[in-house]
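*Asks:* starting from these lines, generate the structure:
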Amino acid sequence: MPSLTQAQSNAVEQLLRISGIIDHLGHLFEDAGHRLYLVGGSVRDALLGGLGRDLDFTTSAQPDLTHELLKRFTPSTWDIGRDFGTIGALKRDGRDEWQIEITTFRADIYRSESRKPVVAFGDTLEGDLIRRDFTVNAMAVDVLTKQFVDPYDGLRDLSEGVLRTPAAPETSFSDDPLRMMRAARFASRLGFEVAPEVVAAMTDMAERITIVSAERIQAELSGLLLTDSPRAGLDLLVRTGIAEYVLPELPALQLELDEHHRHKDVYEHSLTVLEQSIDLEKARGHAPDLVGRLAALLHDIGKPDTRRFEGSKVTFHHHDIVGAKQVKRRLRALNYPNVVIKSVAKLVELHLRFHGYGEGQWSDAAVRRYVRDAGDELERLHILTRSDCTTRNRDKATRLRRNYEELEWRIDELAKAEELDSLRPDLDGTEIMAILGIPPGREVGEAYRFLLEHRTENGPCDRAEAEALLLDWWGSRQEA
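*Replies:* Okay, the predicted model is just below:
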């Protein structure tokens, strides 16, 4: 964490960088009789030396006036957040582009039975800041005077790497329970410790998260998973009991170990797989991938329901299939898009496929089937399968890694020879109908699947051979 003097130096440097933008805005609001403050995450990031191009402001002006003033500043404005006091704008300055949001001083609260905040506008900066989630986000800078406003010691907490709430945590979390999940996200994103009184309040008030809408919970969970180090935040949600309400399948992985310790800790294993998948994601040149990270975290959620003791062994037969169904139920409850749900469930269902072929005994047909079943999720399946090795046995880990490298090499070789990425039958549906003289219907689909299975087992063939195979198959059906 930066020292106080370093943080202050960072802020001066960052504010000078955007002075042309904020000075103009500040004068517009001053001429209208109002003050404008850079606030929240923008000030925090400036102090950390990483202010981006999204600038957040707060003001004493009401939304209608803010919109009017912004239209004098830039032609690109929007008021989709007007009901919540927020007006947005896009400002281009040479090659630079700034996204700006200005919000009227707020004094929102949640009613005990409500899933949405009651929007109320405040009349003081300090009143606005105390309603914010954490002290490190409750600092402001007067745009004109550059006066630093820090009534709740956010700069000290930023320097010490601690997350505290400006008001008593019970008050803060009662006003907006989603802040409890936000604590987990910021703990992971910033690498900060959460103050003991904040953890205690989260534990005592965990059930209050149930009044928050599924969409807002989903957004916070996704934001947490997309940080570089989500483990700390996820563990905080589990320790405080919040995960029991938003993602109960995660704490359920903390299976009680049997006296002989015949299986590894599934919860710790899942967090490790997530960490390893993030490392591989980066190593293979990918941007943060929500689907892959959800699959890594949830790949074993079918284990608690499938655990059986068979003599000296513990088994989890079909936990991949059971887990895929559980993933669909949970992600639907969190209102994730269908495309995300489908992809995550598919990865969970396939995550054991590699181990079903023993010690690298992969025929060409098995390789084709692996690629066909993975479809568009093949690269994610590579990452998940590789990450799902947390054994401390070095020989076993090396053997598994080499076997999977062999599989990826085989896939690459077959792909070059057979266009494996687009595995299809040698005849399409239109050709099948023309050859057999049949209209669209169930029989066309059956013929297509027959040819696809032949292609998977035996590789590609030329058109004449494909037609002969189709006609033989059709003839045998007619005879039957």
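*Asks:* okay, CA-based contacts and neighbour counts for the rest of this
*Replies:* Noted.
*Asks:* distance of residue 128 from residue 382?
*Replies:* Residue 128 sits 48 Å away from residue 382, going by CA to CA, to the nearest Å.
*Asks:* kindly report the same for residue 388.
*Replies:* Computed as CA to CA, the residue 388 to residue 382 distance reads 10 Å.
*Asks:* over to residue 343?
*Replies:* 14 Å.
*Asks:* what about residue 283, neighbour count?
*Replies:* For residue 283, the neighbour count with other CA atoms under 10 Å is 9.
*Asks:* state the distance from it to residue 42.
*Replies:* From residue 283 to residue 42 the distance is 30 Å (CA to CA).
*Asks:* check residue 234 too.
*Replies:* In this view, residue 234 and residue 42 are 25 Å apart by CA to CA.
*Asks:* repeat for residue 275
*Replies:* In this view, residue 275 and residue 42 are 28 Å apart by CA to CA.
*Asks:* compare these two (neighbour count), which wins?
*Replies:* residue 42 (24 against 20).
*Asks:* that one reaches residue 58, doesn't it?
*Replies:* No: Residue 42 lies out of contact with residue 58 (CA atoms under 8 Å); the separation is 11.2 Å.
*Asks:* shared neighbours of the two, which are they?
*Replies:* Counting by CA atoms under 8 Å, 6 or more residues apart in numbering, residue 42 and residue 58 have no contacts in common.
*Asks:* just the helices from the stretch 151-300 of the chain, written as ranges.
*Replies:* 154-160, 169-175, 178-190, 196-204, 214-225, 231-240, 243-246, 266-283, 290-298 (DSSP state H, counting those that start in this stretch).
*Asks:* please provide the structure for the following sequence as well, for comparison with the first:
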Amino acid sequence: MGLLGVYLPELALLVGLHQGGVHHLPAWDHTLSAVFHLLWLWPEAPLEARLAALFHDVGKPLTRRFDPEVGRFRFLGHAEVGAEIARASLFWLRFPKEVVERAAGLVRRHMDRLPEERKALRRFFLRRQDLLPDLVYLMAADRLATRGVEREAWEVLGRYEEVLKDPLPQRPLLSGEEVMALLGLQEGPEVGRALKALLEAQAEGRVGTKEEARAFLLYWRGGREAQASGTPDHPH
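*Replies:* Predicted coordinates for the structure are as follows:
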């Protein structure tokens, strides 16, 4: 009926767009397959996740470049470009701001790769905690809509389930006021950096009590001071 070009002209550009590589389907067919697999994996997927699956490759027409070294087209930066296109398109369609921002955030992050090492993996999920579990299902659906990397979908889901066996921390063990008193800081960005570092240390399993949190932050401050002065924090 031609309605795609009327309401979602950004997505209409994906129709017939050849991809190559692991993509055996043109970009629009791959997009529909990703939406299908998202709902197959997660029937109760919220609106934001569904929109993200629909828009996840919308940046490809603008980033499509032929790479003679690999002999095929590549789409470097399409996730970042796609996030901005998705944001503009969804705002134009009058979706609520919180829906738009979450969908755009999912599009921006859908190409992220999971780290191999356990501590790095927990940091990865901690830093994207506001997009979970949507991001995990989107990454899995994207892989199931391709050929030859379907196994990665189950790896993504399995590693996420493994991380959840030891739930990620929701807040730092010390408050902002406690951090300021401990490190002699005034209210400002450095307090936020200290709290972020502490939360990541908790996620990694290096810190589990308030006493360990204080010791960690004192060590963390020493490292930052040494870095600022240009001297090694572990002299030989």
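*Asks:* what's the TM-score for these two chains?
*Replies:* Once superposed, chain against chain, the TM-score is 0.81 (TM-score structural alignment, normalised by the length of the second structure); 222 aligned residues with a CA RMSD of 2.5 Å.
*Asks:* in TSV: the helices of the stretch 151-300 of the first structure, plus distance to residue 71 of the first structure.
*Replies:* Output for these, formatted as TSV (distance: least, CA to CA, whole Å):
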stretch	distance to residue 71 of the first structure
helix 154-160	33
helix 169-175	33
helix 178-190	33
helix 196-204	41
helix 214-225	30
helix 231-240	40
helix 243-246	41
helix 266-283	41
helix 290-298	36
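*Asks:* go through these and name the closest to residue 396 of the first structure.
*Replies:* The closest of these to residue 396 of the first structure is helix 266-283. By CA to CA, the value is 16.3 Å.
*Asks:* give me the longest helix you can find in the second structure.
*Replies:* Counting residues, the longest helix found in the second structure (DSSP state H) is helix 210-229.
*Asks:* off-centre distance for stretch 54-74 of the second structure?
*Replies:* Stretch 54-74 of the second structure has its C-alpha centroid displaced from the chain centroid by 20 Å (CA atoms, centre = their mean, to the nearest Å).
*Asks:* pull out the buried positions in that stretch.
*Replies:* Using 16 or more other CA atoms under 10 Å as the test for burial, stretch 54-74 of the second structure gives 54-61, 63-64, 73-74.
*Asks:* next: stretch 277-288 of the first structure.
*Replies:* Here stretch 277-288 of the first structure shows 277-278, 280-281 as buried, counting by 16+ other CA under 10 Å.
*Asks:* the nearest residue to residue 184 of the first structure once chain neighbours are set aside: neighbour count?
*Replies:* On the basis of CA to CA, 6 or more residues apart in numbering, the spatially nearest residue to residue 184 of the first structure that is not a chain neighbour turns out to be residue 233, at 4.0 Å. Residues within reach of residue 233 of the first structure, counting by other CA under 10 Å, total 26.
*Asks:* residue 9 of the second structure now?
*Replies:* For residue 9 of the second structure, the number of neighbouring residues by other CA under 10 Å comes to 13.
*Asks:* now do the same contact list for the counterpart of it in the first structure.
*Replies:* When the first structure is aligned by TM-score structural alignment, the residue opposite residue 9 of the second structure is residue 248. Shown in contact with residue 248 of the first structure (CA under 8 Å, 6+ apart): no residues.
*Asks:* cool, and residue 84 of the second structure?
*Replies:* Residue 84 of the second structure is in contact with residue 104, counting by CA under 8 Å, 6+ apart.
*Asks:* tell me which helix or strand it sits in.
*Replies:* Element membership of residue 84 of the second structure, judged by DSSP states H and E, is helix 78-92.
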